[in-house]
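**Student:** build me a model:
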Amino acid sequence: MLSPRLQRARKDYVSANKHHVSYTGHRTAARSAKELLCQMKAQARLRTVDGSEQPFSSLGWVRLVPSLPLEKLHQSAFKTCAVVTSAGAILRSGLGREIDNHDAVLRFNAAPTEGYERDVGNKTTIRIINSQILTNPRHRFNSSSIYKNVTLVAWDPAPYTVNLHQWYASPDYNLFGPYTERRKLQPDQPFYILHPSYVWQLWDVVQGNTQETSSPTLPRPAS
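**Tutor:** Just a heads-up that it's a prediction; the model follows:
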């Protein structure tokens, strides 16, 4: 359905294969929602950078990262959760109260709540942010209130082979410096970096559940 110009742009984008993706898994589009959830739990185990692997172990990250793993944080307290979209479609939804009634509320990047409480609520438990948020001054990562008093989970795509040395030397956006600085200044705030192997495992699950080859990259919304 794309115009010829957009078809060419998409083809060029896919061909670039910036992260050297080589997906060879089986594809199907017949799984139910429950089957897909079970597959995701089995195939993509939540994992964060824990400092035990090189080059992070040599840099002393074992003492830098939170001692309590993300998957165990507030584990017993969360019975229900709301994952709040950053898209404009949520405006005029009137879902704010329903969202805030959940035990955990997940938001993304720089999506605001102030002024939009009726539609998006004002409770935030976990904010998932891409590496642009940490590095782009316009997001005011060190001063904005939306990144305070919440659990932060950052991510940045590594090569598909998950070469951590290569990732550390050349990330998409260098989140490592801002992460280290914030952990030292605010050691009590739970702040994690998703392990790139987990990010690509999720991508593989998506590929395995569609017949169409998706772009060999990862989306990077900044709002």
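
**Student:** hey, let's count contacts and neighbours off CA atoms from now on
**Tutor:** Noted.

**Student:** strands of the chain, start to end?
**Tutor:** Using DSSP state E, the strands of the chain run over 81-83, 104-108, 126-130, 151-155, 191-193.

**Student:** among those strands, which is nearest D204?
**Tutor:** Closest approach to D204 among the strands of the chain (C-alpha to C-alpha): strand 151-155, 16.7 Å.

**Student:** so what does that closest one touch, helix or strand wise?
**Tutor:** strand 126-130, strand 191-193 (3 or more C-alpha pairs under 8 Å, 6 or more residues apart in numbering; DSSP states H and E).

**Student:** gap between the longest one and the chain center?
**Tutor:** Which is strand 126-130. 6 Å (C-alpha atoms, centre = their mean, to the nearest Å).

**Student:** again with stretch 158-175
**Tutor:** For stretch 158-175, the distance to the chain centre is 15 Å (C-alpha atoms, centre = their mean).

**Student:** will you turn the strands of the chain into TSV that also has mean neighbour count?
**Tutor:** Below are the strands of the chain laid out as TSV (neighbours: other C-alpha atoms under 10 Å):
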stretch	mean neighbour count
strand 81-83	15
strand 104-108	20
strand 126-130	22
strand 151-155	21
strand 191-193	22
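
**Student:** pipe the ones you listed into JSON lines and attach distance to P66 per row.
**Tutor:** Formatted as JSON lines, those follow (distance: least, C-alpha to C-alpha, whole Å):
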{"stretch": "strand 81-83", "distance to P66": "23"}
{"stretch": "strand 104-108", "distance to P66": "19"}
{"stretch": "strand 126-130", "distance to P66": "15"}
{"stretch": "strand 151-155", "distance to P66": "11"}
{"stretch": "strand 191-193", "distance to P66": "7"}
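
**Student:** now the other sequence, so there's something to compare against:
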Amino acid sequence: MKMRLMSAFLFFFLFVIVSGSISYIYLIWTNYWLRISSLEMTNRMNKPRHVLDRVNHEKSHRKPRYDSPRQLPVGNQPAPRPRPKYKSKEEKILPGRKLSVSELPKDKLYAHIKVYKEQIYAQLRNTVLDAGKQVQSESFPNAYNVTYSGRYGENDIKLSPREILCSAKKHLNIRTFTRENKMFKKLKLERFFPKNEFLEKRHFNSCAVVTSAGSLRNSNLGSFIDSHEVVLRFNNAPTGGEYLKDVGRKTSIRVVNSQVVAKPQFKFLESKIYSKSAVLVWDPSAYNSSTEDWYNKPDWPFFEQFFSKRLMQPEDSMYLLNPDSLWSMWNWLQSLTPVPLLPTPPSSGFLGLLLLLDHCSVLHVLEYIPSMRLTKRCHYYDTEENLGCTLGDWHPLSAEKLLALRLHTGF
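**Tutor:** Okay, the predicted model is just below:
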């Protein structure tokens, strides 16, 4: 009897051991394949289904995206539907072909743009905050002797575009020198200046501020740019020829910094690009310095070239910005920014934007806020690569662009 009980117990024990081992191996094997399937599914989910494959990559870079006026109209105008694209036999046969951004349904396209806009906003904001922390350091350089004592913009984050525009009219003071300037009269140089301020009492229906950003390359925006009543460009940015398709040829105003005027390689006296349109020259002064101090010690020694140009071509429309205007812009920007700005003058792009802000019914600023064509390339006409050209490593560029985003009335 005892032997039977022992045998039954031993059999039951062995049965439990064997069945437990088999069950354990089965569970491990099942979890392994479940894990593999989960990873494959995650990879498929994380892979953007709407981006172009390598074959269509170049085409995607030629489509206007985030700040393209064709897709992001001003005000409440509806965005035009993308034209249906002809599909080849190969495309009809391949149901798994990936769609380009331009072929996406409008809701998915806008969702894609919204995500990109949030990413750009976060990057610009982080750059401003990091710069603010550095500026507060006692060792941070202050070459322009900036001594700002006004308020910061902690409570202005929720201002509407209209309220920001009203603030700009109230606080900005952008002026150019005329023949009535006392200092230049005293120096007997008044004949080199025009009678009236730049754009005095002028108003336009549509204006385009065309930056020199590398992301304009392969943009196909040339015809759109040339369709504006006024087109503003910067420094030595070329037009026409090989650049015609992307940036057009029309130039109404060219904003030129004093380095371009002073440095021989830019050929300010010889090149025709500085004569075909109205030219506005700017040079920064020290913060709160007098006009006399600035004239005796400009940021760049450009006055000789400037007056030579006026003497050689007196019929040209050429203006000189009062440097107080730059610090008026900087003070206004700081009053709307919650952290200290870089103590350096604003960029040419910001000057161009604010210069036309009160003179145009519709104002398009192209690639100032980087679109989804974002690239490391600084300019569309050269090969230099530097993200500082987009985010700003000298001008308070990121803060300027955040303010421009707040002024944007499109999507």
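
**Student:** kindly provide the TM-score of these chains.
**Tutor:** In this superposition the chains share a TM-score of 0.87, using TM-score structural alignment, normalised by the length of the first structure; 218 aligned residues with a C-alpha RMSD of 2.6 Å.

**Student:** coming back round to it: so which of the helices and strands packed on strand 151-155 of the first structure comes closest to N209 of the first structure?
**Tutor:** strand 126-130 (24.0 Å).

**Student:** tell me the angle that closest one makes with strand 104-108.
**Tutor:** 20 degrees (axes from the mean of the first three to the mean of the last three C-alpha atoms, to 10 degrees).

**Student:** strand 126-130 of the first structure maps to which residues in the second structure?
**Tutor:** Counting by TM-score structural alignment, strand 126-130 of the first structure lines up with residues 253-257 of the second structure.

**Student:** the matching stretch vs the first structure, average offset?
**Tutor:** Its aligned residues in the first structure lie a mean 0.4 Å from stretch 253-257 of the second structure after superposition (mean C-alpha distance after the TM-score superposition for the first structure).

**Student:** contacts for that stretch, please.
**Tutor:** Stretch 253-257 of the second structure has contacts (C-alpha atoms under 8 Å, 6 or more residues apart in numbering) with 230-236, 274, 277-283, 348, 352.

**Student:** then stretch 199-207 of the second structure?
**Tutor:** With C-alpha under 8 Å, 6+ apart, stretch 199-207 of the second structure has contacts from H228, E229, V230, V231, L232, L356, H359, C360, S361, V362, L363, H364.

**Student:** ok, which pair from those is furthest apart?
**Tutor:** Farthest apart among the contacts of stretch 199-207 of the second structure by C-alpha to C-alpha are L232 and S361. That separation is 15.0 Å.

**Student:** V65 of the first structure: neighbour count?
**Tutor:** By the criterion of other C-alpha atoms under 10 Å, V65 of the first structure has 22 neighbours.

**Student:** the second structure: which residue goes with that one?
**Tutor:** In the second structure, V65 of the first structure lands on F193 (TM-score structural alignment).

**Student:** what residues are up against its match?
**Tutor:** Counted by C-alpha under 8 Å, 6+ apart, F193 of the second structure has contacts F177, T178, R179, Y319.

**Student:** roughly how far does it sit from R202 of the second structure?
**Tutor:** Counting by C-alpha to C-alpha, to the nearest Å, the gap from F193 of the second structure to R202 of the second structure is 19 Å.

**Student:** kindly report the same for D316 of the second structure.
**Tutor:** 18 Å.

**Student:** kindly report the same for V146 of the second structure.
**Tutor:** 33 Å.

**Student:** more neighbours: which of the two?
**Tutor:** Using other C-alpha under 10 Å, the more surrounded residue of V146 of the second structure and R202 is V146, with 15 against 9.

**Student:** may I have the residues that are in contact with the more buried one?
**Tutor:** Taking C-alpha under 8 Å, 6+ apart, one finds A286, Y287, N288, P343, T344 in contact with V146 of the second structure.

**Student:** at 10 Å instead, please
**Tutor:** Residues counted as contacts of V146 of the second structure (C-alpha atoms under 10 Å, 6 or more residues apart in numbering) are A286, Y287, N288, W327, L342, P343, T344, P345.

**Student:** what residue in the first structure is paired with it?
**Tutor:** V146 of the second structure maps onto V21 in the first structure, by TM-score structural alignment.

**Student:** V16 of the second structure now?
**Tutor:** Aligned partner of V16 of the second structure by TM-score structural alignment: none.

**Student:** just how off-centre is the particular helix or strand that has V16 of the second structure in it within its chain?
**Tutor:** Taking DSSP states H and E as the criterion, V16 of the second structure maps to helix 2-46. In terms of C-alpha atoms, centre = their mean, the centre of helix 2-46 of the second structure is set 59 Å apart from its chain centre.

**Student:** which stretches in the first structure count as helices?
**Tutor:** All helices of the first structure, identified by DSSP state H, fall at 4-16, 33-43, 61-64, 96-100, 117-120, 131-135, 164-169, 176-185, 196-208.

**Student:** quick one: residues in contact with the first one.
**Tutor:** With C-alpha under 10 Å, 6+ apart as the contact definition, helix 4-16 of the first structure has outside contacts at M1, L2, S3, T213, S214, S215, P216, T217.

**Student:** looking at those, which is nearest K123 of the first structure?
**Tutor:** Nearest to K123 of the first structure among the contacts of helix 4-16 of the first structure, with distances taken as C-alpha to C-alpha, is T217, at 31.1 Å.
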